[in-house]
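# give the three-dimensional model of this entry:
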Amino acid sequence: MKTKNYFILLMMVLVGGLAFSACSNDDDDYVRMPTAYVNFVNAYAGADALGIKLDNNSVDRGYSLKYGDYIPYDYGRAYPGTRRFSAGIPNTTTAIVDSTINLRDSATYTSFVYGYQDTVSSILVEDKDAANFDASKAYIRFFNLSENTPAVKVNLIQNNTPTAVFNDRPIDNQTSAATNAGFIATNEGSYTIQVTDMNGTQLAIRNEAAALNAGRYYTILTRGINGNAQKPIVVGIFQH
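Coordinates of the predicted model:
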């Protein structure tokens, strides 16, 4: 899975440092540590931020993950196996999510916390490269994580022309998210992303154009609450 360009230098430094210490005595002594990689996404509209933990370890380096933000793979390294995953509102003692997740060595995942107040949910999906990958295409997928929302469709708008890329998508749960975790190919370009109900009524639009670059992977999502002025439905997108 390809990560954002501005993390490449960090990865080179980290890998270089590990290689240096491993090779200082004997190249054959190096043993790779089993590692899984996880994006953590805060789409929970019930608070301004969340604390995220695996087992008893903070994955956000002790800082709260703001609503709408995410921790990318480079920082979300984890030991493989069955891990306790929890999320809580800062300055409280009760977790709003407390579950277990299974991580495989060398696999990459995205974890989402979403909902509002008592409807909090979480999903975990494995992020896999597309079959029959075409380097001339951009790759996208979509999750509907907004509250009080009907089934939706997603349009990419370019030159005032909408193209439906996802259709009839109700609010996701773990089962549907796993089904929808694959990336689909689309033409590279700069797009406005619109979300409508099945009758074509607009529910949300991302006015800032999103650049979908060839050979890259993107997750599009909705978060927020339909009809709520304080936490309205928002269209989010991030690159893997």
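
# C-alpha only now, for contacts and for neighbours.
OK.

# so residue 17, which of the three states?
helix (DSSP: H, G, I helix; E, B strand; the rest coil).

# what do you get for residue 178?
Applying three-state DSSP: residue 178 is helix.

# who's in contact with it?
124-126 (Cα atoms under 8 Å, 6 or more residues apart in numbering).

# filter those residues down to just the ones in strands.
124-126 (DSSP state E).

# by neighbours, which of those wins?
residue 124 (22 neighbours; other Cα atoms under 10 Å).

# how about it: what's its closest non-neighbour residue?
residue 111 (4.4 Å; Cα to Cα, 6 or more residues apart in numbering).

# that neighbour contacts residue 39, doesn't it?
Yes: at 6.0 Å, residue 111 and residue 39 qualify as touching, with contact defined as Cα atoms under 8 Å.

# please give the structure of this sequence too, so both can be compared:
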Amino acid sequence: MNIKNYLVLLVTMLTGGLAFQACNTDSDPVYMPTAYVNFVNAYAGADALGIMLDNNNINTATGGQPLEYGKYIGYLPAYPGSRLLSAGIPGTNTTVVDSTITLEDSTFYTSFFYGHQDTVSSILVADKTPEDYDQSNAYVRFFHLSENTPEVNVNLINSGTPTEVFSNRAIDDQASAEANADFTAVDEGSYTIQVTDTDGTELALRDEVIALNAGKYYTILTRGIIDTTQTPLVVGVFQHQ
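Below is the predicted model:
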């Protein structure tokens, strides 16, 4: 992927061994195979998650603190290959996700944790530049990660005018997330984001305006539980850095 058009000579070592440097006898940097992963916490069953990749705590990127619900960590470098991914509830022995993922060299990914209590899931998708990429457009995609929610539509609202961008989206699993991982071109602009059921009834509205900038990539998601007050259905969005 060339979302940021940067790869891949690493000259520093991250705590926990997610990435490393190697030098030849002349002290010139040596190319090391590397993947890059975003981590997103949409799991409504806890205030935060402790996330491990193999035996490495990725929360070193948050100053050692668990990743709070609704937050994300930007791309971290990681060794390619088969990796053990797990997430647990801080301060307990409870592991909510324990899975194996496969990372490829020179590839960018986003890892999502979502669900509530016993219905915990994780998905991993590759973040790829569209073949018809046009730097004059912004690019968005959507994942439906909220609990007990019907199929939804997603509207971008600009100056009071809604434009439906995604339709009839059921709650995602790994297969549907992979099928919906491509980014869709939209006009650059400032938007609020509305989620409705398939009849057009509003389920959630992100009324904080977000600027979708030309040439940039954004993931929109639902998280939380419909018809609850503690962790209600909300619309999240983040820019891929």
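
# switch the ones in strands among the contacts of residue 178 of the first structure over to a markdown table; also include distance to residue 24 of the first structure.
Shown next, in a markdown table, are those (distance: Cα to Cα, whole Å):
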| residue | distance to residue 24 of the first structure |
| --- | --- |
| 124 | 39 |
| 125 | 38 |
| 126 | 36 |
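
# what is the nearest of the residues you listed to residue 11 of the first structure?
residue 126 (21.1 Å; Cα to Cα).

# which residues touch the closest one?
Neighbours of residue 126 of the first structure in contact, by Cα under 8 Å, 6+ apart: 107-110, 178, 181.

# before we move on, the earlier item: between the contacts of residue 178 of the first structure, which is closest to residue 90 of the first structure?
Distances from residue 90 of the first structure to these, taken by Cα to Cα, are shortest for residue 124, at 22.1 Å.

# now do the contacts for residue 173 of the first structure.
So residue 173 of the first structure contacts 121-123 (Cα under 8 Å, 6+ apart).

# quick one: contacts of stretch 105-125 of the second structure?
Counting by Cα under 8 Å, 6+ apart, residues outside stretch 105-125 of the second structure touching it are 1, 7-8, 33-45, 75, 79-80, 96-97, 101, 126-128, 145-147, 173-174, 177-178, 181, 223-224.

# looking at these, which are in strands?
Among those, the ones falling in strands (DSSP E) are 35-43, 75, 96-97, 101, 126, 223.

# between these, which is closest to residue 238 of the second structure?
residue 40 (9.6 Å).

# any idea how far that closest one is from residue 173 of the second structure?
Going from residue 40 of the second structure to residue 173 of the second structure by Cα to Cα, to the nearest Å gives 15 Å.

# repeat that for residue 106 of the second structure.
25 Å.

# ok, residue 158 of the second structure next?
Distance from residue 158 of the second structure to residue 173 of the second structure, by Cα to Cα: 30 Å.

# stretch 202-213 of the second structure: which residues count as buried?
203-206, 212-213 (16 or more other Cα atoms under 10 Å).

# follow-up on the earlier one: from the contacts of residue 126 of the first structure, list just the buried residues.
For those, buried by 16+ other Cα under 10 Å: 108-110, 181.

# got these as TSV, with secondary structure and distance to residue 134 of the first structure columns?
As requested, those are exported to TSV (DSSP: H, G, I helix; E, B strand; the rest coil; distance: Cα to Cα, whole Å):
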residue	secondary structure	distance to residue 134 of the first structure
108	strand	20
109	strand	22
110	strand	23
181	coil	18
